[in-house]
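Trainee: Quick check, what structure comes out for this input:
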Amino acid sequence: MREIVNGRFHNSLSKNNLPMNHQPVEGFSKLTKQGKIDWLVNEYLEGNTDYQNILNQYWNENADLQKLHDEFSENTISNFYMPYGIAPNFLIDGKLLALPMAVEESSVVAAAAKAAKFWIDKGGFKTTIINTKKLGHTHFIIDVESHKLQHFFNFKLKKKLFEATESITANMRNRGGGILEIKLVDKSAEMPNYYQLKASFDTVDSMGANFINSCLEQFGKTLKEQISFEESFTQEEKDSLQVVMNILSNFTPDCIVRAEVSCKIEDLKDDSGISNEEFARKFKQAVTIAEIEPFRATTHNKGIMNGVDAVVIATGNDFRATEACAHAYAARDGKYSSLTHCTTDNGIFRFWIDLPISVGVVGGLTNLHPLVKFSLALLGKPSAQELMSILAVSGLAQNFGALRSLVTTGIQKGHMKMHLFNILNQMGATEEEKQHFVTYFKDKTVTHHEVINEFNRLRAQ
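Mentor: Predicted structure coming up:
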């Protein structure tokens, strides 16, 4: 039941303080897929079969492929599709690539492709892998004097940590990776008795989350064991140990790639009607504003991640980790700032990004999802480092395209043309009517109001 209280609807509560219009379900995960759908539609959607048909419509007719998708996640009831597009003509470190992009936002693929075409005759994109180090921590509490704990770590614990994880790291070491370093970090000034075992890893071509977390969990066990044996600690000190958690960090400031473009200012040749010199000056000003103004930097970096995430998703990697790391890196100096930078010194235009990013080309979905396998094959089966470079380039290209529009024609001219079909589809336009609108807006800026006016005029005829 819903009650009106002070002019507003409120759900009545049962005696156990749960809303009476819905009841919790037991064993939802054990229901069949159809059973889950039936329960949701009946419980939340008033039995409307239209919603049931929507969910059923997106099941894959290939039963084996659908079973594969079902097992990627939990309580799967359908598939959520996104457009899968291609941005061609990316010249990256001398290789010509077509980038796969899974993204729903209008203009992202088009902007990336346009930027790639702009730079293809100017040397393309150059990349440098600065480092590939990934991090993880064992977080623990212990009431021991810091110097005493440090001595124990240096002369006993550190060696034991490497020994205890040898079986876990064997395969990774055979591929050229493994644990690079382990440090004891004293954080007791910020939280009483708080310390970390901070480890750095090289996971080669895998993203390495499971590998890192397995090592860290063993660190936690070994820490407990070794402290229980340590004769220099009192029993009270031993009893004060609490291993809080063992977990990788998605902030990887030492796993970083640089992508850049450069050319003589006289070769910029923008077709917007402004001079090359003015274009370079305004472009640099736009980047500088993003470097100093967090409100602009947030939107600026969001545009970068439009390009990065689209390729991350298409290659079966974790875009949430990518986003978290990039934004943490953008704020590493205590103020949120631009991920890209620009100079126009000595007649040379230079634009670059330093992107911290941790991705893999083995493990996870890379050997399972058919489109992920296609994406990696399309990119020439890159190594993890090569994929890092491709992702940085995609972000840089996206940012170049956005800034190029912002400082010349404005962002809406191109964006709204890409959005035009979304508006027309919502209005039920025919294919013939869509072609009319493409011609109609060829030399005009698309606005929602103008689309409606012209649509009504066309239909009235």
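
Trainee: Going by C-alpha atoms from here, please, whenever you check contacts or count neighbours.
Mentor: Will do.

Trainee: those helices in the stretch 201-350 of the chain, which residues are they?
Mentor: Using DSSP state H, counting those that start in this stretch, the helices of the stretch 201-350 of the chain run over 209-229, 235-239, 276-292, 294-314, 319-330.

Trainee: could I get these as a markdown table with mean neighbour count?
Mentor: Formatted as a markdown table, the helices of the stretch 201-350 of the chain follow (neighbours: other C-alpha atoms under 10 Å):
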| stretch | mean neighbour count |
| --- | --- |
| helix 209-229 | 19 |
| helix 235-239 | 14 |
| helix 276-292 | 19 |
| helix 294-314 | 22 |
| helix 319-330 | 19 |
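
Trainee: out of these, nearest to Gln385?
Mentor: helix 294-314 (13.4 Å; C-alpha to C-alpha).

Trainee: want to put them side by side, so please do this one too:
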Amino acid sequence: MIQGFSKLSQEEKIDVLLKKFNLPSSIKEVLNSHLHKELQEVYNQFSENTISNFYLPYGIAPNFIINEKEYAIPMAIEESSVVAAASKAAKFWSKHGGFRTHVISTTKVGQLFFTTDWKLNALQECLPALEIALKESVYDLTQNMSRRGGGIVGMVVNQETDVDDRFFSLQISFETADSMGANFINSCLERMGAQLCTILKAKDKNKQVEITMAILSNYTPDCIVECTLSCPIDSLKAYSGDYSPQEFAHRFQQAVLLAQHNISRAVTHNKGIMNGVDAVVLATGNDYRAIEAGAHAYAAKSGKYSSLTQIKIEDEVFTYTLTLPMALGTVGGLTKVHPLAKLSLALLANPSAPELMQIIAAAGMANNFSALAALVTSGIQKGHMKMHLSNILFTFNASDDEKEKAENYFISRTVSHSAVKQFLESERQENQKK
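Mentor: Purely as a prediction, here's the structure:
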């Protein structure tokens, strides 16, 4: 066991790890090379036991037209071709109506879990009075949020009989304006939990009440954004490849229907959406893990995991819609602390939280559209392999001349690590003979 690790300096932490796990000393150089000379103290605040930084590419997907407004969207992601796919779709749809988005609702939820001898019907009868008293108990916490249009907007009490007949939850709905609201919600919940115990015990001192947990929920089925693409089917020629636009639209529709009914396909289908979503969420300093969890739970809201998208083909018009839960913020957290998160929001014209929801939904839709279009025409590997080839060539320190020859050579051949290695070895042997 390593004792007192958190109290060590960055250099001491590295030395301990090298010794403990018998690692080569060259690792220290790698870790130190990824430290930021000017901003390391800022980055150290974001996490604990920091010994270096893990960098991701920060790319831009331009030409997004969202509700008739142009955006260049920042994306932080390591997966090959995600930014390219988003950019390609954005450019195409910019000439065909753009991305139409709107926020359906922005309500978030917190939960107070408690055990008690009270019965459900009695708690429900008390709820109107409880709601007034609990709101009053957190007035000092909510008054600023209320001025910005947020605050507590409702409460529901539920019995959690799957756990225990004495186990209950008080589900509290919040509006958090432009903040994600996690700290605000959790602070309110903890204060209200103590007050709930006080109130119920005062009403009947013979009945026990004990708070078990107080925490926000990352399941946000009432914090929803919708994004729609629509154009005449004939306009899809640019994506239809060897198929007619009508054949392409039919194949695309089949792929979407498959994702609605086949769980194995649905997971990968939705992952393609989250490629774009996560990249922008991360670039803007928001919590991509929370949004991922909420999105996949929403995809299973019917009791069976399914696609987050719906499709309609009618009167020779192609209409594709994404419905996505998304709880995020443009104030608080890392949004104004991380230099690149702050830059990202500035690049997006400092959007409100609802505006950012719409921008991110468009990025998710762009990536999903591009992925599905490739799948039903040339196949997903064509674009991926081009980037994969570039990555492999980089690992072998290929020269510019070798890269050009390799790209021509693998136009009609399968890219693999061994195939590229063999190609480069052959090229280098030939060059040595000259």
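
Trainee: How alike are these chains, TM-score-wise?
Mentor: For this chain pair, the superposition-based TM-score is 0.96 by TM-score structural alignment, normalised by the length of the second structure; 429 aligned residues with a C-alpha RMSD of 1.4 Å.

Trainee: related to what we said a few turns ago, would you turn the helices of the stretch 201-350 of the first structure into TSV with distance to Val361 of the first structure?
Mentor: Formatted as TSV, the helices of the stretch 201-350 of the first structure follow (distance: least, C-alpha to C-alpha, whole Å):
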stretch	distance to Val361 of the first structure
helix 209-229	13
helix 235-239	43
helix 276-292	32
helix 294-314	11
helix 319-330	14
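
Trainee: and of those helices, who's closest to His147 of the first structure?
Mentor: Nearest to His147 of the first structure, of the helices of the stretch 201-350 of the first structure and by C-alpha to C-alpha, is helix 235-239 at 13.8 Å.

Trainee: Just name whatever secondary elements that closest one is in contact with.
Mentor: On a contact count with 3 or more C-alpha pairs under 8 Å, 6 or more residues apart in numbering; DSSP states H and E, helix 235-239 of the first structure meets no helix or strand.

Trainee: same thing but at 10 Å, please
Mentor: Contact here means 3 or more C-alpha pairs under 10 Å, 6 or more residues apart in numbering; DSSP states H and E; on that basis helix 235-239 of the first structure packs against helix 209-229.

Trainee: Tell me where the longest helix sits in the first structure.
Mentor: helix 384-406 (DSSP state H).

Trainee: so how far does that one sit from its counterpart in the second structure?
Mentor: Mean deviation of helix 384-406 of the first structure relative to the second structure after superposition (mean C-alpha distance after the TM-score superposition for the first structure): 0.5 Å.

Trainee: how far does that helix sit from the chain's center?
Mentor: For helix 384-406 of the first structure, the separation from the chain centroid amounts to 13 Å (computed by C-alpha atoms, centre = their mean, to the nearest Å).

Trainee: residue range for that helix in the second structure?
Mentor: Mapped onto the second structure using TM-score structural alignment, helix 384-406 of the first structure covers residues 353-375.

Trainee: Stretch 111-123 of the first structure too?
Mentor: So stretch 111-123 of the first structure is aligned with residues 85-97, judged by TM-score structural alignment.

Trainee: buried ones in the matching stretch?
Mentor: Buried residues in stretch 85-97 of the second structure, counted by 16 or more other C-alpha atoms under 10 Å: 85-94, 96-97.

Trainee: How about stretch 93-108 of the first structure?
Mentor: 93, 97-103, 106-108.

Trainee: Dump these into TSV; add secondary structure and distance to His151 of the first structure as well.
Mentor: Listed next are these as TSV, based on DSSP: H, G, I helix; E, B strand; the rest coil; distance: C-alpha to C-alpha, whole Å:
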residue	secondary structure	distance to His151 of the first structure
Asp93	coil	47
Leu97	strand	53
Ala98	strand	54
Leu99	strand	51
Pro100	strand	51
Met101	strand	51
Ala102	strand	51
Val103	coil	52
Ser106	coil	58
Ser107	coil	58
Val108	helix	54
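
Trainee: Out of those residues, which is nearest to Asn422 of the first structure?
Mentor: Minimum distance to Asn422 of the first structure across these is 8.7 Å, recorded for Ser106 (C-alpha to C-alpha).

Trainee: any idea how far Ala112 of the first structure is from the closest one?
Mentor: The gap separating Ser106 of the first structure from Ala112 of the first structure is 12 Å, by C-alpha to C-alpha, to the nearest Å.

Trainee: What's the match for Val451 of the first structure in the second structure?
Mentor: Per TM-score structural alignment, Val451 of the first structure is aligned with Val420.

Trainee: State the helix or strand in which its match lies.
Mentor: Element membership of Val420 of the second structure [criterion: DSSP states H and E] is helix 417-433.

Trainee: contact partners of that helix?
Mentor: Defining contact as C-alpha atoms under 10 Å, 6 or more residues apart in numbering, one finds that helix 417-433 of the second structure is touched by 388-389, 391-393, 395-396, 398, 402-403, 405-406, 409-410, 413-414, 416.
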